[in-house]
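[1] no sequence on this one, just coordinates:
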């Protein structure tokens, strides 16, 4: 069983907040396979997209969702992970806020800016990013971000559950934008593979993107790469091709009829994904 660790002291809470706590999970739909999509659509649990802003229209369905767990929350969370997969359920949190209010708050936390005022999408709910943000108690936005949170738990890359304490406020403090200083940018270690693939796609296939926003484009590429990494593919070049095909075709390659044969060639004959797909298509046309 994963160990549970805490990276901060218990937060002060207003009277009654513990009893009034609502429990939620964050699900990233881009990581769901076909069976998990069926469970998602049939689940009675209330949920809201965190990408509520109009500029996120193209990413809303496949992006992060806040799901209300109901009672008992432990059972609801376990069922969600069993049905959707641990790679799609990216954390569990408690808050005095209602589902709409917390979703609105976390939606605002998807936007950050640099010191020049340029805005970017920030996957603040991803475990390693969340851990970095929680460490920066010296930043003015920290109290805003974690103000209405009681606890926020996520599984780290070490396989352990890390619990981040908030302040348990029943109202959201005045908005303070998340600002990326040099230290925070370095700690977040922005996905260089996603940036490189984005630049290549902008040069070779700019029409694949439905938006001119750099941050939105980067999010699309990052999500496609996340999906690629959940498959049996292991090489970064194969991940890049998978993500590029996903964006170009509008369908993940592992959802196509040729995928089982192609992945077999990759695993058993050590072929690249490109070689395997070409071989399978040649056989199909013979």
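    Looks like it arrived, so ask away. Everything numeric here is computed off the predicted structure, so don't read it as measured data.
[2] Please count neighbours and contacts with C-alpha atoms only from this point.
    Fine.
[3] what's the helix or strand for residue 163?
    strand 161-165 (DSSP states H and E).
[4] name the helices or strands packed onto that strand?
    The contact analysis (3 or more CA pairs under 8 Å, 6 or more residues apart in numbering; DSSP states H and E) places strand 161-165 against strand 4-6, strand 151-155.
[5] and the angle from the last one to strand 161-165?
    Using axes from the mean of the first three to the mean of the last three CA atoms, to 10 degrees, one finds that strand 151-155 and strand 161-165 are set 160 degrees apart in direction.
[6] Presented hereafter is structure B, for comparison with structure A:
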């Protein structure tokens, strides 16, 4: 009797959790749209529910330690949040992992006991909570890193003539940032404002942006120009040399990306071309083999 009731109970729990999750998402959207919801979000029973779930599992334990134990790449998560200027929420990330694992376990049991079809929503929920959120965040951060890398050669091309006419580098960097509308200029201006300029504020600003984005070409430029400035070597020579090196590196990177994109397009095309041909050849042989047996 117990075994007969187990499957309906599990199905009921799964349906209840699905309806609850759907209602929570819709109600949260409604709260964000209404004035009362914005002013009194705590009136909703499931407001910041992930904090309750986290406290129920780990109490006041450091979320960074919990994330490492769960296999979450916490350093990469923090860097992506920093690049996108998003406030990290490690507890929410951890609870999403718990939701994904719990759904995988629940739908896995339903697939074994009721119908294999239940494995499909289990995989979908698992991918959404454990992979999609983090992958989407990392992808947006990677796009910004690529944008910085693409803008750097143009930025240096504009910077070099200003230095060659004898303009102080801090003034030149500030002027280029004002004239050159780009993400790199925006980041440098923001960093210089945080440094409040000063004698070497431009230098620290470039180092901060390089450390934030961790782009190889920008890191090399920041290190080279800082070394030249500290040693008293004319910065214009360093900028001229690094401009040529970065342009060559950038060209090689673009060619490598183009090759990867071509391969990505060609492989599916080849598969779709050859699979019907192989099926056309193999199917008659398969039919003859079956007729023999």
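    Yep, that arrived. Bear in mind the structure is a predicted one, so any value in this text is a computation, not a measurement.
[7] Quantify their similarity with the TM-score.
    The pair, once superposed, lands on a TM-score of 0.21 when counted by TM-score structural alignment, normalised by the length of structure 1; 108 aligned residues with a CA RMSD of 6.9 Å.
[8] The helices and strands packed on strand 161-165 of structure 1 into JSON lines, with extra columns for mean neighbour count?
    As requested, those are exported to JSON lines (neighbours: other CA atoms under 10 Å):
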{"stretch": "strand 4-6", "mean neighbour count": "13"}
{"stretch": "strand 151-155", "mean neighbour count": "23"}
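[9] quick one, which of these is nearest to residue 127 of structure 1?
    strand 151-155 (5.6 Å; CA to CA).
[10] what about the strands in structure 2?
    Using DSSP state E, no strands are found in structure 2.
[11] What residue, apart from its backbone neighbours, is nearest the most centrally placed residue in it spatially?
    Centroid check for structure 2 by CA atoms, centre = their mean gives residue 138 as the closest residue, at 1.0 Å. Leaving aside its chain neighbours, residue 138 of structure 2 sits nearest to residue 80 (5.7 Å; criterion: CA to CA, 6 or more residues apart in numbering).
[12] just to revisit the earlier point, make CSV out of the helices and strands packed on strand 161-165 of structure 1 and add distance to residue 163 of structure 1.
    Listed next are those as CSV, based on distance: least, CA to CA, whole Å:
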stretch, distance to residue 163 of structure 1
strand 4-6, 5
strand 151-155, 4
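[13] Which of the ones you listed sits closest to residue 278 of structure 1?
    Nearest of those (CA to CA): strand 151-155, 37.8 Å.
[14] and that closest one, what does it pack onto?
    Looks like strand 151-155 of structure 1 contacts strand 89-95, strand 161-165 (3+ CA pairs under 8 Å, 6+ apart).
[15] Among these, single out whichever gets nearest to residue 262 of structure 1.
    Nearest of those (CA to CA): strand 89-95, 28.0 Å.
[16] how big is the angle separating the helix or strand that comes right after that closest one from strand 89-95?
    Of the helices and strands lying after strand 89-95 of structure 1 in sequence (DSSP H and E), the nearest is helix 99-108. Taking the same axes, to 10 degrees, one finds helix 99-108 of structure 1 and strand 89-95 inclined to each other by 120 degrees.
[17] In helix 99-108 of structure 1, which residues are buried?
    Neighbour-count burial for helix 99-108 of structure 1 flags 99, 102-108 (criterion: 16 or more other CA atoms under 10 Å).
[18] now the helices: where do they sit in structure 2?
    Shown for structure 2, the helices assigned by DSSP state H span residues 2-33, 35-39, 49-58, 63-69, 74-84, 90-113, 119-127, 133-164, 169-179, 183-195, 201-213, 216-231, 235-292.
[19] From the chain's centroid, how far away is the fifth one?
    Once both centres are worked out by CA atoms, centre = their mean, to the nearest Å, helix 74-84 of structure 2 turns out to sit 8 Å from its chain's centre.
[20] Check the longest one too.
    Computed by CA atoms, centre = their mean, the separation of helix 235-292 of structure 2 from the middle of its chain amounts to 24 Å.
[21] picking that back up, nearest to residue 193 of structure 1, of the helices and strands packed on strand 161-165 of structure 1?
    Of all those, strand 151-155 sits nearest to residue 193 of structure 1, with 22.6 Å by CA to CA.
[22] one step back: do you know which of the helices and strands packed on strand 161-165 of structure 1 lies nearest residue 38 of structure 1?
    Among these, strand 151-155 comes nearest to residue 38 of structure 1, with 24.4 Å by CA to CA.
[23] what's in contact with that closest one?
    Contact with strand 151-155 of structure 1 is made by 90-95, 127, 161-166, 168, as judged by CA atoms under 8 Å, 6 or more residues apart in numbering.
[24] Save those residues as a markdown table, and put in distance to residue 202 of structure 1 too.
    Shown next, in a markdown table, are the contacts of strand 151-155 of structure 1 (distance: CA to CA, whole Å):
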| residue | distance to residue 202 of structure 1 |
| --- | --- |
| 90 | 29 |
| 91 | 33 |
| 92 | 36 |
| 93 | 37 |
| 94 | 40 |
| 95 | 40 |
| 127 | 29 |
| 161 | 38 |
| 162 | 37 |
| 163 | 39 |
| 164 | 38 |
| 165 | 40 |
| 166 | 40 |
| 168 | 43 |
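[25] got those residues as TSV, with neighbour count columns?
    Output for the contacts of strand 151-155 of structure 1, formatted as TSV (neighbours: other CA under 10 Å):
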residue	neighbour count
90	20
91	24
92	24
93	23
94	25
95	27
127	20
161	19
162	21
163	21
164	24
165	23
166	27
168	25
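[26] quick check, nearest of these to residue 193 of structure 1?
    For the contacts of strand 151-155 of structure 1, the nearest to residue 193 of structure 1 is residue 127 (18.6 Å; CA to CA).
[27] OK, contacts around the closest one?
    For residue 127 of structure 1, the contact set (CA under 8 Å, 6+ apart) comprises 90-91, 154-156.
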